[in-house]
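Asks: Turn this into a model:
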Amino acid sequence: MIFKGNTQDSSKVGGLAGQIKVINRPAVSGTHQTFKEQVLGGGEFGRASNITTLDRDATTPLLQALGKNSIGYATFAQIVNQKAVRVVPVNSATPDARNYPYKRQLYYAYKNPPSQAVKDFLGYATSSEGQKAMLAGN
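Replies: Predicted coordinates for the structure are as follows:
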């Protein structure tokens, strides 16, 4: 597997011969933790020389670090409209497909008692209109 450092040559995964540069997020990243759990099955990222771990959790530096033979991972919403990168399908599915295998649940947290603004937001978020907007990525 590329992210464990076992596969380091692009020709082993259908590309041209050359080292694959892996851009990893720092361990404090929720995206890092989710990737580790879902993709690596709870295992560790590799420590091979071709794997670079960023100092801070931000998508822009990750995108800037990517080169011709590089791969990284990000939350789909953060890269969906980027022209400089492309999404790699998993089992022929992209992250916007219902059958995409890697998804994470996020939750709303608020301080009790909720303010009126929080109540209004939660009312919208749980309404059919709000649910449609979230599923559409708006």
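Asks: From here on, just use CA atoms for contacts and neighbour counts.
Replies: Fine.
Asks: What ranges does the protein have for its helices?
Replies: 30-38, 59-65, 76-79, 116-125, 128-136 (DSSP state H).
Asks: Mean neighbour count, the ones you listed: which tops it?
Replies: For the helices of the chain, the largest average neighbour count (mean count of other CA atoms under 10 Å) is found in helix 30-38, namely a mean of 16.
Asks: ok so, going back, how about the helices of the chain, which one is nearest S92?
Replies: Among those, the nearest to S92 by CA to CA is helix 76-79 (15.7 Å).
Asks: another one to check against the first:
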Amino acid sequence: MVRRFKVLGLLIGVVLLMAVAAGCGGNTADQQGEQSQGQEQQEQQGGGSTGSITAVGSSALQPLVEEAAKQFMASNPEAQVVVQGGGSGTGLSQVASGASDIGNSDVFAEEKLTPEEASQLVDHKVCVVGMAAVVNPDVKVDNLTQQQLIDIFTGKITNWKDVGGADVKVQLVNRPSSSGTRATFKAYALNGAEEAQGIEQDSSGTVRKIISETPGAIGYLALSYLDGSVTTLKLDGVEPSEENIATGEYPVWAYEHMYTKGEATGLAKDFLDYMLSDEVQKSLVVDLGYIPSTDMKIDRDASGNITNK
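Replies: The predicted model follows:
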């Protein structure tokens, strides 16, 4: 009898151990399933990007890329996107040499690089930006003809009273030769005329500050930098508005490019996909003063040729 009880006790113990083991196995499977599901959801939400990249170049595009990078990194805590200015020429040369992962530019690569260098780059057009001549508010001018603008920037007109403004000397504020904003303004506002010597600044933010504080100052900025501290000039009576740019009535605008050397991969691809997502295109692009490329009624190629879409 005692033996039977012992045997029975052993059997009960074995059954209990098997039940516990089965329970643990089930919990482990459940946990693994939950972890797998969580990882899948994270990937679907775009939160799985990792690594570090640099995006260098255009100061006109910089505010948009910086804000998009902040939002992207908030959703991807293991990713780092470093954004720097320096001008379109710098961005293009750095991405071409492999010194940066993305080169931001207001101009097509063919306009700044050799044909061989440009052929290695892949263009990602992320939006359009308008550019305008801006002046210190005290000059009392808000409209110029294109010829007056050319005469001012080439040094033929040196006092604002000659175009109906205050009796104050014109002070030019220019961007360096590497600037895509300068190249765009020269091509489409000045008809290719060479600018006279003036104060030269690399940063659009610094240009805006100098113009707002310097009597008689005039320069040019991407519309994304306008904050009310300077007066934006109409060109031949046409305002640099989104509607006028989209239809081609206002001519001083450029595509904003983000170039990669070869097809984008890894984190660079993830970030560029985000730049082209509705979250950026329908929100940030508009809020920060840019124009979605899809809103344009016209197109422009690297040679400046305009076609209707």
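Asks: quick revisit: who wins for proximity to Q105 of the first structure among the helices of the first structure?
Replies: Evaluated with CA to CA, the helices of the first structure place helix 30-38 nearest to Q105 of the first structure, the distance being 9.8 Å.
Asks: Mean distance between that closest one and the second structure after superposition?
Replies: Helix 30-38 of the first structure differs from its equivalent in the second structure by a mean of 1.4 Å after superposition (mean CA distance after the TM-score superposition for the first structure).
Asks: Can you name the residues that contact the residue positioned nearest the centre of the first structure?
Replies: For the first structure, the residue nearest the mean C-alpha position is A74 (2.8 Å; CA atoms, centre = their mean). Residues in contact with A74 of the first structure (CA atoms under 8 Å, 6 or more residues apart in numbering) are 31, 59.
Asks: Trace it over to the second structure, please.
Replies: In the second structure, the residue equivalent to A74 of the first structure is L221, according to TM-score structural alignment.
Asks: how about the strands in the first structure?
Replies: Along the first structure, counting by DSSP state E, strands occupy 21-24, 51-53, 70-71.
Asks: and the last one, how far from the chain's centre?
Replies: This means strand 70-71 of the first structure. 13 Å (CA atoms, centre = their mean, to the nearest Å).
Asks: One more: the longest one?
Replies: Here the centre of strand 21-24 of the first structure is set off from its chain's centre by 13 Å, with CA atoms, centre = their mean.
Asks: residue range for that strand in the second structure?
Replies: Mapped onto the second structure using TM-score structural alignment, strand 21-24 of the first structure spans residues 171-174.
Asks: which helix is the longest one in the second structure?
Replies: helix 2-44.
Asks: what span of the first structure lines up against the helix or strand following that helix?
Replies: On the C-terminal side of helix 2-44 of the second structure, the closest following helix or strand by DSSP states H and E is strand 51-57. Strand 51-57 of the second structure corresponds to no residues in the first structure, going by TM-score structural alignment.
Asks: ok now the helix or strand that strand 51-57 of the second structure is followed by, how far from the chain's centre?
Replies: Next helix or strand after strand 51-57 of the second structure toward the C-terminus (DSSP H and E): helix 62-75. The chain centre lies 9 Å from the centre of helix 62-75 of the second structure; the measure is CA atoms, centre = their mean.
Asks: Same question for stretch 78-95 of the first structure.
Replies: That offset, for stretch 78-95 of the first structure, works out to 10 Å (CA atoms, centre = their mean).
Asks: what's it in contact with?
Replies: 59, 63, 76, 99-103.
Asks: for those residues, which one is nearest A133 of the first structure?
Replies: Closest to A133 of the first structure, out of all of the contacts of stretch 78-95 of the first structure and judged by CA to CA, is F76, at 16.2 Å.
Asks: about what we covered before: among the strands of the first structure, which comes closest to V118 of the first structure?
Replies: strand 21-24 (34.8 Å).
Asks: got a list of contacts for that closest one?
Replies: 2-3, 8, 32, 50-54, 62, 65-67, 69-73.
Asks: Any of the residues you listed buried? List them.
Replies: Applying 16 or more other CA atoms under 10 Å to these, the neighbour count classes 2-3, 8, 32, 50-52, 62, 65-66, 70-73 as buried.
Asks: Any chance of those residues in JSON lines with distance to G41 of the first structure as columns?
Replies: Output for those, formatted as JSON lines (distance: CA to CA, whole Å):
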{"residue": "I2", "distance to G41 of the first structure": "14"}
{"residue": "F3", "distance to G41 of the first structure": "12"}
{"residue": "Q8", "distance to G41 of the first structure": "20"}
{"residue": "H32", "distance to G41 of the first structure": "12"}
{"residue": "N50", "distance to G41 of the first structure": "21"}
{"residue": "I51", "distance to G41 of the first structure": "19"}
{"residue": "T52", "distance to G41 of the first structure": "20"}
{"residue": "L62", "distance to G41 of the first structure": "23"}
{"residue": "A65", "distance to G41 of the first structure": "26"}
{"residue": "L66", "distance to G41 of the first structure": "25"}
{"residue": "S70", "distance to G41 of the first structure": "22"}
{"residue": "I71", "distance to G41 of the first structure": "19"}
{"residue": "G72", "distance to G41 of the first structure": "17"}
{"residue": "Y73", "distance to G41 of the first structure": "16"}
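Asks: just to revisit the earlier point, Throw the helices of the first structure into TSV and include distance to G14 of the first structure, thanks.
Replies: Shown next, in TSV, are the helices of the first structure (distance: least, CA to CA, whole Å):
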stretch	distance to G14 of the first structure
helix 30-38	23
helix 59-65	22
helix 76-79	23
helix 116-125	43
helix 128-136	33
